[in-house]
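Trainee: no letters, just coordinates:
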C-alpha cells in the first residue's frame, strides 16, 4: 500500500517535476506536460503510458492497475489503486510515465519497458 503522501514524494523526486493543481486533482508535470495525477479523495493515481507500457503494467492485476475507461484510456492514461499497489511497482510505473513524457517533449521515440 502507498499513501497519497508517499505517492507525492515519489513523483516529486523524479527529475524536473513540477506539482500543480489540475481541476480537483494534483498533477505532476515535466516541461508543462502531465505524466501523473493524484486523486487524493479516491486514493488513486493516473499515469500516462504508451499503449505497450499500459498493457504490460495492466497485465499484473487489473484490480490494481487498469486503463481509464473511455477515450483517455485508449490514449494510455492508466489508473493505479494506491491502497493495493506495491511500492516497487509504483516506482517502476512512475519512472516509465515520466520517461514517456520526457522523451515525447524531446521529439524522441517513446521507450517502452
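Mentor: Looks like it came in fine. Keep in mind the model is a prediction, meaning the values are calculated, not measured. Residues are numbered from 1 along each chain as shown.
Trainee: when you work out contacts or count neighbours from here on, use the C-alpha atoms and nothing else.
Mentor: Will do.
Trainee: what helix or strand does the spatially most central residue of the chain sit in?
Mentor: Centroid-nearest residue in the chain: residue 47, 2.1 Å away (criterion: Cα atoms, centre = their mean). Assigning secondary structure by DSSP states H and E places residue 47 in strand 44-48.
Trainee: find the nearest non-adjacent residue to the residue nearest to the centre of the chain, please.
Mentor: residue 36 (4.4 Å; Cα to Cα, 6 or more residues apart in numbering).
Trainee: now the helix or strand that contains the one you found: buried residues?
Mentor: Using DSSP H and E, residue 36 sits in strand 33-39. For strand 33-39, the neighbour count (16 or more other Cα atoms under 10 Å) marks 33, 34, 35, 36, 37, 38 as buried.
Trainee: here's the one I want to compare it with:
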C-alpha cells in the first residue's frame, strides 16, 4: 500500500522535479505539473495520455479513475494511493514524469 510519503520521495527523486503548492494540493513538476497530491494524502492526480489513462483504468479500476470532465478527457487520472503498491506508484510517476520533461531541441 503506497503512502503520501512514498509519492513525495519518489516524485522528488525524478530528475528536475520540484514541489510547490497548487490550490489545496501539492504539485510536482518539471517544466509542467505531472502529478498532484491531495491535502488528505489519500489520492493523487496523474497526467497521462488518454491512451495511458484508459490502460491504467482497465488494468486497475479500483486504483485509477479518470478525473471528471474536461481534465479527465485530457488524460488526468485520479489514483487512490491505498490501492497501489509502491512499485505501481513508481511506475505511474515515471510515466507521468516523462510527459513533463522538456523535449530535446531538434537538430
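Mentor: Cool, got the structure. From a predicted model like this one, the values you see are computed outputs, not experimental measurements.
Trainee: what's the TM-score here?
Mentor: Once superposed, chain against chain, the TM-score is 0.91 (TM-score structural alignment, normalised by the length of the second structure); 105 aligned residues with a Cα RMSD of 1.5 Å.
Trainee: average distance between the top helix by length along the second structure and the first structure?
Mentor: Longest helix of the second structure, by residue count under DSSP state H: helix 86-100. Following the fit onto the first structure, the mean deviation recorded for helix 86-100 of the second structure is 0.8 Å by mean Cα distance after the TM-score superposition for the first structure.
Trainee: helices along the second structure, start to end?
Mentor: 4-13, 50-59, 70-73, 86-100.
Trainee: chain center to the third one, what's the gap?
Mentor: Right, helix 70-73 of the second structure. Averaging C-alpha positions (Cα atoms, centre = their mean, to the nearest Å) puts helix 70-73 of the second structure 14 Å from its chain's average.
Trainee: next, the buried residues of stretch 2-21 of the first structure.
Mentor: 2, 4, 7, 8, 11, 14, 17, 18, 19.
Trainee: what residues does it touch?
Mentor: Applying Cα atoms under 8 Å, 6 or more residues apart in numbering, the contact partners of stretch 2-21 of the first structure are 26-31, 36, 38, 40, 43, 82-87, 91, 94-95, 98.
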